[in-house]
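>>> Prediction below, plus the sequence it came from.
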Amino acid sequence: MPESRRLRRMTERIVVVGAALLDGGRLLAARRSAPPELAGRWELPGGKVEPGERPEAALVRELREELGVDAEPVERVPGEWPLRPPYVLQVWTASLRPGSAAPAPLEDHDELRWLTPDRIWDVPWLDQDVPAVREVLTRLGTRTR
């Protein structure tokens, strides 16, 4: 592979969007069922941004695919968190649109929980989601651990 192409591939990054889906002061957490090394840990639902797709559009699509909901991105949470290369996590707060179905675990998850701020740390979050969850709580004016 030519050096310039190899360097370009090394610096490329793929954005994974995560949703801090909020409802009535609660945050939705999703428990992974796959892959095996992540199963049983909790995350903010979401997924990869496809080539040519805007992150906000990817967030709406991923929430529809994974949870069966119609959601609306509200604002980007400051920060970006590294996942395994070349992936990085970006998080948006989001809300359910009026008339949306209730969230249900359709893909890669086996349980969902609406967590109040005092229960946020009751679940074992994926390591890469912990700083994003802290940032979401800070933006909500809630004490983080």
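On my side now, so go ahead. Numbering: from 1, shown residues only.
>>> can we go C-alpha only for contacts and neighbour counts from here?
OK.
>>> Please report how far R54 lies from E37.
Applying Cα to Cα, to the nearest Å, the value for R54 to E37 is 29 Å.
>>> Sorry, wrong one. I was asking about V15.
21 Å.
>>> who has more neighbours, those two?
A direct count of neighbours by other Cα atoms under 10 Å for V15 and E37 places V15 higher, at 23 against 9.
>>> how about the strands in this structure?
14-23, 26-32, 42-43, 46-48, 71-76, 81-82, 87-96, 109-115 (DSSP state E).
>>> Could you say which of those strands is packed most deeply?
strand 42-43 (a mean of 26; mean count of other Cα atoms under 10 Å).
>>> biggest helix in the chain by residues?
helix 55-67 (DSSP state H).
>>> And it, what does it pack against?
strand 14-23, strand 46-48, strand 71-76 (3 or more Cα pairs under 8 Å, 6 or more residues apart in numbering; DSSP states H and E).
>>> Next up, a structure to set beside the first:
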Amino acid sequence: MSTQIVVAGAVIADTEAGPALLIAQRRRPPELAGLWELPGGKVQPGESEPAALARELAEELGLDVDAIRVGQRIGADVELPGLILRAYRVDRVRGEPRPDDHQALRWVTAVELSDIAWVPADRAWLPDLARAL
């Protein structure tokens, strides 16, 4: 059985409070509902990781694929049974994200990162995300 790659986007933007990270609150599954994560999703066969991330963010956030610029990796792989999670820095070129696939979206600054109720897997990236901000 092959391992599924899941890509997550660290969407960073300048806000009135300074550089901020876009986080998304999960609707499902029940054990993760209400927790916060970096938006993203599964890489399809034959798809590059950056292309998959741009597609997933467009689907989940209601942005045009060409309104998203996927940059460098952030942090190390997070391995779960049957999954490898990889985070990438993402710059939003234009458009306002909408919570199409999540309960809510929120912009958080570096000082707020440790106060968020994260999905367990995404906690591994917190030091790297703080540095990116």
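Structure's in. What do you need? The shown structure was predicted, so the numbers you read here are calculated from the model rather than taken from an experiment.
>>> Which residue in structure 1 aligns with V70 of structure 2?
Under the alignment by TM-score structural alignment, V70 of structure 2 pairs with P73 in structure 1.
>>> quick one: its match and T93 touch, right?
Yes. P73 of structure 1 lies in contact with T93 (Cα atoms under 8 Å); the separation is 6.0 Å.
>>> In contact with P127 of structure 2, which residues are there?
By Cα atoms under 8 Å, 6 or more residues apart in numbering, no residues touch P127 of structure 2.
>>> What is the equivalent residue in structure 1 for it?
So, by TM-score structural alignment, P127 of structure 2 is matched to R134.
>>> Against G46 of structure 2, how distant is the residue minimising distance to the centre of structure 2?
Centroid check for structure 2 by Cα atoms, centre = their mean gives L38 as the closest residue, at 2.6 Å. According to Cα to Cα, L38 of structure 2 and G46 of structure 2 sit 23 Å apart.
>>> what's the answer for A8 of structure 2, then?
The gap separating A8 of structure 2 from G46 of structure 2 is 18 Å, by Cα to Cα.
>>> Which one of the strands of structure 1 lies nearest to W125 of structure 1?
Across the strands of structure 1, the minimum distance to W125 of structure 1, taken as Cα to Cα, is reached by strand 42-43, at 4.4 Å.
>>> what's the mean distance for that closest one versus structure 2?
Its match in structure 2 and strand 42-43 of structure 1 itself, once the structures are fitted together, sit a mean 0.3 Å apart by mean Cα distance after the TM-score superposition for structure 1.
>>> What span of structure 2 is that strand aligned with?
So strand 42-43 of structure 1 is aligned with residues 36-37, judged by TM-score structural alignment.
>>> sorry, back to before: I'd like the strands of structure 1 written out as CSV, with distance to E62 of structure 1 added.
As requested, the strands of structure 1 are exported to CSV (distance: least, Cα to Cα, whole Å):
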stretch, distance to E62 of structure 1
strand 14-23, 9
strand 26-32, 13
strand 42-43, 14
strand 46-48, 5
strand 71-76, 10
strand 81-82, 19
strand 87-96, 12
strand 109-115, 13
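>>> Of all those, which one is nearest R8 of structure 1?
strand 14-23 (12.8 Å).
>>> what's the mean deviation for the closest one versus structure 2?
Strand 14-23 of structure 1 sits 0.4 Å off on average (mean Cα distance after the TM-score superposition for structure 1).
>>> Pull the residues that contact that strand.
27-28, 44-49, 55, 58-59, 63, 86-96, 133, 136.
>>> redo that, cut-off 7 Å
27-28, 44-49, 55, 59, 86-95 (Cα atoms under 7 Å, 6 or more residues apart in numbering).
>>> what stretch of structure 2 lies opposite that strand in the alignment?
Going by TM-score structural alignment, strand 14-23 of structure 1 sits over residues 4-13 in structure 2.
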